[in-house]
Each structure stands twice: as structure tokens, then as C-alpha cells.
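How does the following fold in three dimensions:
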Amino acid sequence: MWRAIASNALTLFIVALVVVAGILAWGRRTYDGPGPLAQAVCFKVEKGASLSQVSRALEDQGVVRDARIFRIGTEYSEKSAKLKFGSYLIEPAASMADVAGALTAGGQSTCGREVNFRIGVATAEVILRELDPAANRYVEVVRFDPAAAVKPPEYVEAAKSADLRWRITLAEGVTSWAVIQELRAADFLSGDVEDIPPEGSLSPDSYEVEKGADLKALVAEMEARQAATLAELWAGKAEGLPYKTPEEAMIMASIVEKETGVAEERPQVASVFLNRLAKGMKLQTDPTVIYGVTKGQAPLGRGLRQSELRRETPYNTYVIDGMPPTPIANPGRLSIEAALHPAATDYLYFVADGTGGHAFATTLEEHNKNVAKWREIEATQGGQDQGGVQGN
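The predicted structure is shown next:
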């Protein structure tokens, strides 16, 4: 009798183990398997929310099938204490494991609204945009001048949100003076800088910041990125270049940056100026002359006058020999690469060709023909600046 009871108990125990194992296996498959989402959503984790609250919200919004399984699986994987406040993009059919990973990964929000403070060569603008989860692209909400006395109500309201992402973007070719002036107008930064950073020392890049970030620390990060880029590229520079220091390469890079916005022709532009230096010719580049007039503190807003082309300044490359004493802007990585890896050409001249790029020439005769073609195009376009270098 006792043997029968023991046998039945053992059987029941084994059955229970099988049932429990089956439940665990089902739970694991449910936790790791595809989720119910048909299209991406932006899920927000409220500040201070518990795992139970988040689990229920996920189930209510159709992100997961079962809040209890999500909670148990997240606790079992030791992620329950790592929930991050913010808004996160959840992809279609994301498993519970994927969702838990998205909500506990480091860093800022991956969706929701973002402010991009863009500093361009001539102007600055603030763009508030919002991620469309279904299309996985940002949609602009409002755009405005950061110097505006009255900010758009959409921006004012969005700025109150704790999970709003903040980004600063510097365009290639912007001057250090312009960067600092515009950053001082950013109402989401704090502090100030005492001096304008040296020209060329700031990296044109995108910087994700937190609201209230220190301006001085941000500028230090911009300088650190540019210094790292220059050091990296200088270490692998081509042989036979005339630069004695990395700073001289940065001067050339800034000239290349201001002369063309076409990435593919930057090595050719660099070759023109290096070829001219090698032959003892003056660089004769308008952007340096303009910098001598404006000191980088504002766009010239007009064509150069003949008196300005004749006036002797340290930056007038129609008058001085060699390069100016400092960079004339903050060049991007591609322009630095071009200065340190110029194309192998015999070009000595270039002029705008009407397509946004330039026509290059080896001889003055060929260059004059290119200039004549540009003059014809220029006449139909209202007398734009021709750019490029002139003949001696």
C-alpha cells in the first residue's frame, strides 16, 4: 500500500515537473518570440514608473501580449532595475526581450521629439521635429530663428518635456565667431565662454546635449573632436606636402572648405593651391580676402570691391605670398583629408562652371576660356561671385 502511495506521489511529482517545465518553456517562447505590433510605435516610460506600471502600459498599447510574462521575464533577465525614463522606438513584431532591451539600454530617448539647433555659414535656425514611428522618419513641427524675441508656442510647450532630445549641428565652413554668437543665443544652454576659440579649432559635427548643458564644456568637446580628427589625418598624410605643422594643413583645409561645397572635387581644389605654392604663384582666392575684411564676424553679403582686392591685409592672397596666418573657417573632415591627400594634377586654375562645381585648367589660356563660359552663365544668373582663382 505504502509502495503504491509512493509510486503515485512520484508520478504526480514528475507530472508536475513536466507541467512546470512546459509552462516555463511556453513563457520563454512567448518572451523571446515575435510580438503583436503591426507597426512601430513610440513608447514612453514615465519618470519614476515601476516595472509593473510599464508592463501594464505595454499590454494596454498592444506592444506585448501579456504584462505578467513581460514583468517576470524582465526580472529574470535582471533588467527590471534598469528601466530608463524617456521615449523609445519599438519596432513591429518586437519580442518582449527586444522591448526590454530597448527600455533598459543606456543613452537618451530614441524617438519622440527632438530640437536641432543648426548653425550654418550665414544663418542659424532651430528645428523642432517629431519621429513618425510608422515611417521611421522625423517630421518637422516648427522652424524658427533662435534670435526671435518670441518663440513659437509649439517649441515653448515641447521644451517643458523632460524627455525632449536636444542636438546642436555645426555646418562645415562656419567661423568660430559665428559659432559662439549663435550658441550664446541657445536658450537651453547655460554659462558662457570668455574668448572666441581659434579659427579652425571647432569640429563641424552633430552634438547631442542635455538641457542646461554648459556652453564652455560643449565648446571644449568641439575642440577635442577637431584636434582628434586633425591628429588622426596628419599621421597618415601624403608624402611631399609643404606643410611644416598640422596648423598649416588646417589653413589649407579651410580654404578648400570655403572654395567648394562639392565633396568630390575638394582634392582637386587642394591640388590647385598646392601647385600654385610650388610654383611661387599667389593663391588669389577670394574667401581669404573676404575673411580679411569681415574677420569672420559676418557674411560679406556683397561682391568684393577692387579696392579690397588691392588692399594689403594678412589675408589678401592677391597681395601676400603663401597662405594667410590662420584658417579662415572651421573645415570639416573631408576638406582636411583633401588638404593632406590632394589629387595629383597639374591644375593651376579653376572657376565656377554653372553646375555648382568648377572647371579646372592647367594653362591660363584654357582658364580664360572657362572664365568666358562662366561669364555668360553669370550674366543670366544675376552676376553671382565666380569663385576660384584668377590668372596672374
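
When you work out contacts or count neighbours from here on, use the C-alpha atoms and nothing else.
Will do.

Now do the helices in the chain.
2-32, 51-60, 67-76, 96-104, 153-158, 176-184, 215-235, 246-259, 266-278, 286-294, 306-310, 333-340, 364-380 (DSSP state H).

tilt between the first one and helix 96-104?
I take that to be helix 2-32. Put simply, helix 2-32 runs at 60 degrees to helix 96-104, going by axes from the mean of the first three to the mean of the last three CA atoms, to 10 degrees.

tell me what helix 2-32 is packed against?
The helices and strands touching helix 2-32, judged by 3 or more CA pairs under 8 Å, 6 or more residues apart in numbering; DSSP states H and E, are helix 67-76, helix 96-104.

ranking those helices by burial, who's on top?
Each of the helices and strands packed on helix 2-32 was assessed for mean neighbour count using mean count of other CA atoms under 10 Å. The highest is helix 96-104, with a mean of 21.

what's it packed up against?
Helix 96-104 sits against helix 2-32, helix 67-76, strand 86-90, with contacts defined as 3+ CA pairs under 8 Å, 6+ apart.

Quick check, central residue of this protein?
Residue closest to the average C-alpha location in the chain (CA atoms, centre = their mean): Ser206, at 2.8 Å.

Can you tell me the closest non-neighbouring residue to that residue?
Distances taken as CA to CA, 6 or more residues apart in numbering put Thr169 closest to Ser206, at 4.3 Å, once the chain neighbours are dropped.

another one to check against the first:
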Amino acid sequence: MTWRIGFLVLLFSAGLLGGGLWVDYQRFLSTAVGVPEPEPYLDIPRGTSLRALSAQMAREGILEQPYYFIVLAYLEGAQRRIKAGEYAVAPGMTPAALLGRITEGKVVQFAITLVEGRTFRQALATIDAHEHFGGDALSSLTDAELMAELGRPGEHPEGRFFPDTYLFPRKATGLDVLRRAMERMDRVLAEEWSQREPRLPIDTAYEALILASIIEKETAKPEERPAIGGVFARRLQQGMKLQTDPTVIYGMGERYDGDIRRADLREPTPYNTYVIQGLPPTPIALPGRAAIHAALHPAEGDALYFVARGDGSHVFSRTLEEHQRAVRRYILSEGG
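Down below sits the predicted model:
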């Protein structure tokens, strides 16, 4: 059947050169295709042939002369390069432009960004608020329900999703976003863990993910991440508590109002690293690759403390005395 269509196209093409069909074909090429209603999209199912596609576009009001579209595809050598997917049909688009979009696979895609340092619940809120991925109300599901839907029953979701910008077709769901981010984190974490430095004070890739999430929350300056990773590595090696505020805040949950009080530092939550020894039980945010790398490649040195300067950077100290001076200068002086 295909060779017959090709033969007819060749005959038709020859006829174009010698008669009025040529003028009509040129008019077809220069006339904009119709924009389907109510939505300007062309959805091509997998396995659709050129002839079936031309008939579909005629039914949907995109083409008035579908046989000319078949001729165009053969003349362009594109008859076997139809790609499934959903395509935007723009006003003023010519048949050749639409054919090019279809054969190049330029399907409709929408972007969504999961931000480094945000919590899992904040990521869900981002998805639910997106104009194309919203509607699933993922935030209404429990952590256990969501992880079961993703095929990871029993796993804690925090930190399991890689923060990045993702492109999806229009029919994607919020769960598709989570699944892709989860699979990406699996790959990134495995890659980084396989290249880790020796003699780290952590034993598993999951512990690296926990530590990376703390590093992510402690600084937004890329150049500081290895240094902060070094402080935490040395504290763990020496049996010191991590004493990091972001873990306290995470353990407080919705009770956190922007301030950490002395009572909060003493509260025995599973995440309060002023109280517990070692790492908290789960990550506290979505860490990026740089934070994961810093957890697995901590900077060498002798600093055991750091304090924020107030401009996003930190002062690193070797001794408690040096640290207390830095606290008085950069923290207590602000309140005084």
C-alpha cells in the first residue's frame, strides 16, 4: 500500500508541473492551517501513519486539502518521520511549518522548577499551584500515600526529589513531576556516592543525602559548601553535636515563627542537633548536586564552628573562643 501511495504522489507531483494543480498547491503551501477549537493543539497517537494523520487534521479543521499535505511530506522526504505527541497549532502557521514541528518532535512542553533548599511540602505546593500541573491536590495526600503512589512505600519523602527545572508535555500530572524528580535524585546520588572521598564519617548514600540537605540550608554561596561540609565532617568524626539551626527549625515544623529561642534549642525533637548525637533521621530539604558533592568531598582544614556574617557568608573558627568572639561581633551586636 505504501509504494502505491508513493507512486501516486510521484504522478501527482509530475502533474503539478504541467497544470493548474501547481497553482493550487502553491496556494496550499502559503495558506495558514486552521487552528482547532476549543484548544489549539494537535494530538498525534503513537503509530499514526501519514495518511491517517492527514485525515485526522482534516476532521479537526486544520487542513482543507489533506492530500496536498501527503504530497508535501513525500516531497520533503518526511513521510516516515511522523512523531507522536501533542503539538501547538499557532495562528498563521503554514503546512510546511506544521510538518516541520511534527517531524522534529517539537511537542508542547511546560516547565516547572523545584527549588534547592525547599522542603518536600513546599515542592508539593509549587506543583499544586502550577497552571498545568495543578488540580491533582497532591498536598492533600499524606507522605505515606504519595510515596506508595510512586512505588516507594515506607520511604520518607524529604530530600528524595532532585531540585531542577523540568519540561513536561501538557497532559503530565503532578505525580509525573515527582516521579521524574525522584528518579533524577536516585541517579545523581548514586553518581556522587560512587566518587566519594575515602574515610568519611558517614556510611550510606542516604546519610550523605541527609548531610547534603543540611549543607544546602546553611548557605546559598556555592564556594562555602565544601567548607561547611568540612566543619560537619570534623564534628561527626570527633563525636561533637552538629548544632545546626536548620535542623531545629525543621523539627519545629509549623510552630516556627521566624525566631529560635533558647527553649527551642533544648527541645528534644528527633531533628534537634543541639540535643541529638549525629545526623537527624531524614533530610530536611531538597539538596542540589553541589550540596551532595560538598557532603562527599568536604574541604580539609581545622575549623569546627561557623557563624553567619549577615550578608549570606560565614566566619569559620577553629576554637570555641574564636567562635564566641565571632558570635558577639556578628550576632549579638545585631540585637544590641
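
circling back to that earlier point, out of the helices and strands packed on helix 96-104 of structure 1, the one nearest Glu308 of structure 1 is which?
Across these, Glu308 of structure 1 has its closest neighbour in strand 86-90 (54.2 Å, CA to CA).

what angle sits between that closest one and helix 96-104?
Relative orientation of strand 86-90 of structure 1 versus helix 96-104 (the same axes, to 10 degrees): 150 degrees.

just checking, what packs against strand 86-90 of structure 1?
Secondary-structure packing of strand 86-90 of structure 1 (3+ CA pairs under 8 Å, 6+ apart): strand 41-45, helix 96-104.

And the ones you listed: which comes nearest Thr30 of structure 1?
helix 96-104 (7.7 Å).

Return the residue of structure 2 aligned against Arg143 of structure 1.
Taking TM-score structural alignment, the alignment leaves Arg143 of structure 1 unpaired with respect to structure 2.

Once you drop chain neighbours, what's closest to Arg143 of structure 1?
The shortest distance from Arg143 of structure 1 to any non-neighbouring residue, by CA to CA, 6+ apart, is to Ile127 (4.5 Å).

Roughly how far does the one you found sit from Leu215 of structure 1?
Between Ile127 of structure 1 and Leu215 of structure 1 the computed distance is 20 Å (CA to CA, to the nearest Å).

Of the helices and strands packed on helix 96-104 of structure 1, flag the one that's most buried.
Mean neighbour counts were taken over these using mean count of other CA under 10 Å, and the top value, a mean of 22, falls to strand 86-90.

Reformat the helices of structure 1 into TSV and put distance to Arg143 of structure 1 next to each item.
Output for these, formatted as TSV (distance: least, CA to CA, whole Å):
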stretch	distance to Arg143 of structure 1
helix 2-32	42
helix 51-60	33
helix 67-76	40
helix 96-104	30
helix 153-158	9
helix 176-184	16
helix 215-235	22
helix 246-259	26
helix 266-278	32
helix 286-294	28
helix 306-310	37
helix 333-340	28
helix 364-380	32
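
Let me know which of the ones you listed is the nearest to Phe350 of structure 1.
Of all the helices of structure 1, helix 364-380 sits nearest to Phe350 of structure 1, with 6.9 Å by CA to CA.

same for the closest one, what does it pack against?
With 3+ CA pairs under 8 Å, 6+ apart as the test, helix 364-380 of structure 1 has strand 349-352, strand 358-361 packed against it.

Of those, flag the one that's most buried.
Taking mean count of other CA under 10 Å as the contact definition, the stretch among these with the greatest mean neighbour count is strand 349-352, which reaches a mean of 25.

what range in structure 2 matches that strand?
The alignment of strand 349-352 of structure 1 onto structure 2 (TM-score structural alignment) covers residues 305-308.

nearest to Asn316 of structure 1, of the helices and strands packed on helix 96-104 of structure 1?
If you check each of these against Asn316 of structure 1 by CA to CA, strand 86-90 wins as the nearest, at 52.1 Å.

residues in contact with Leu11 of structure 2?
With contact taken as CA atoms under 8 Å, 6 or more residues apart in numbering, Leu11 of structure 2 is in contact with no other residue.

again but with Met250 of structure 1, I slipped
Taking CA under 8 Å, 6+ apart, we find Met250 of structure 1 in contact with 200, 230, 327, 331, 336, 339.

Can you find the partner of it in structure 2?
Taking TM-score structural alignment as the criterion, the aligned counterpart of Met250 of structure 1 in structure 2 is Leu209.

which residues touch the aligned partner of Ile290 of structure 1 in structure 2?
In structure 2, Ile290 of structure 1 lines up with Ile249, judged by TM-score structural alignment. With contact set as CA under 8 Å, 6+ apart, Ile249 of structure 2 has these partners: 256, 260.
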